[in-house]
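J.: give me the fold of what follows.
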Amino acid sequence: MDKQPLDEFKDQVRPAIVSKLEEFAILGYEEVSAENLWEFLKNKKWKKTSELSVHEVVQDVLALKIGDFMNYATVKSYKTASWYDSDEAKNLLKGLM
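T.: Below is the predicted model of the structure:
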């Protein structure tokens, strides 16, 4: 099979992504978007792979477990969250001074 860069498959595998998002919604995770799912796959699952076959991409999408995605999303939110810059933190720190 012909291997291609990952982003070229995004539209071709959209039905698999939509199916996975519907599965997540049934499990109560309606807030997961197609972009979040694709980002997870690129950054974690395919981190060391730049090219795959379309069937490999579909297989990885359909095999994805919600726990794996939520672990990634939780760690990412901790890394990017800047609570100290929030208004709540500033008000709290102001009260301590």
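
J.: can we go C-alpha only for contacts and neighbour counts from here?
T.: Fine.

J.: roughly how far does Lys45 sit from Glu8?
T.: 17 Å (CA to CA, to the nearest Å).

J.: between the two, who's got more neighbours?
T.: Lys45 (15 against 11; other CA atoms under 10 Å).

J.: tell me how far the more buried one lies from Lys65.
T.: Distance, Lys45 to Lys65, by CA to CA: 12 Å.

J.: compare with the first, here's sequence two:
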Amino acid sequence: MVDKHPYEVYFQQLLPVLRSKVEEFRLLNYGTIDIPSLWEYLTKKKWKKPEQDVHIYQLVADIVSTKAIDYMNFATVEAYRSPNWLEEVNHEELQELFRPKKP
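T.: Take a look at the predicted model:
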């Protein structure tokens, strides 16, 4: 079982700020960012080493100061860490997939 992040208890209280940040990113044409992926970025990257006696205003400040490029860099690295989707495809299937269409 995966351990929960210590700041998970603040999620509901932080939801309005998270929504606002996601909306800001969408206005900047980063439409692929949603609340769960932003939360994942915050818990895995920005809050990787959680503080013992953190105040909610510190978490709000972290969310508000998050830049889209920082999130996108994190998402790119995470995508490279994901499993190889073509790993189970054999050579013949790849050839068929990339075969030019006949007119």
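
J.: who touches both of Lys45 and Lys65 of the first structure?
T.: Here Lys45 of the first structure and Lys65 have no joint contacts, going by CA atoms under 8 Å, 6 or more residues apart in numbering.

J.: the longest helix that the second structure contains: what's the following helix or strand?
T.: As assigned by DSSP state H, the longest helix anywhere in the second structure is helix 11-27. Following helix 11-27 of the second structure in sequence order, the next helix or strand is helix 35-41 (DSSP states H and E).

J.: give the buried residues for that next one.
T.: Ile35, Leu38, Trp39, Tyr41 (16 or more other CA atoms under 10 Å).

J.: any idea what Arg14 of the first structure aligns with in the second structure?
T.: If you follow Arg14 of the first structure across to the second structure using TM-score structural alignment, you land on Leu15.

J.: tell me how many other residues crowd its match.
T.: By the criterion of other CA under 10 Å, Leu15 of the second structure has 14 neighbours.

J.: how near is it to Glu92 of the second structure?
T.: Counting by CA to CA, the gap from Leu15 of the second structure to Glu92 of the second structure is 48 Å.

J.: same thing with Val64 of the second structure?
T.: 50 Å.

J.: looking at these two, which has the bigger crowd around it?
T.: Val64 (14 against 8).

J.: can you find the partner of the more buried one in the first structure?
T.: Looks like Val64 of the second structure aligns to Leu62 there (TM-score structural alignment).

J.: for the helix ranked longest in the first structure, give me the average deviation versus the second structure.
T.: As assigned by DSSP H, the longest helix anywhere in the first structure is helix 66-80. Comparison of helix 66-80 of the first structure with the second structure after fitting gives an average deviation of 0.3 Å (mean CA distance after the TM-score superposition for the first structure).

J.: cool, and stretch 17-24 of the first structure?
T.: By mean CA distance after the TM-score superposition for the first structure, the fitted stretch 17-24 of the first structure averages 0.5 Å away from its aligned residues in the second structure.

J.: am I right that the match of Val64 of the second structure falls within a helix?
T.: Yes. Using DSSP: H, G, I helix; E, B strand; the rest coil, the assignment for Leu62 of the first structure is a helix.
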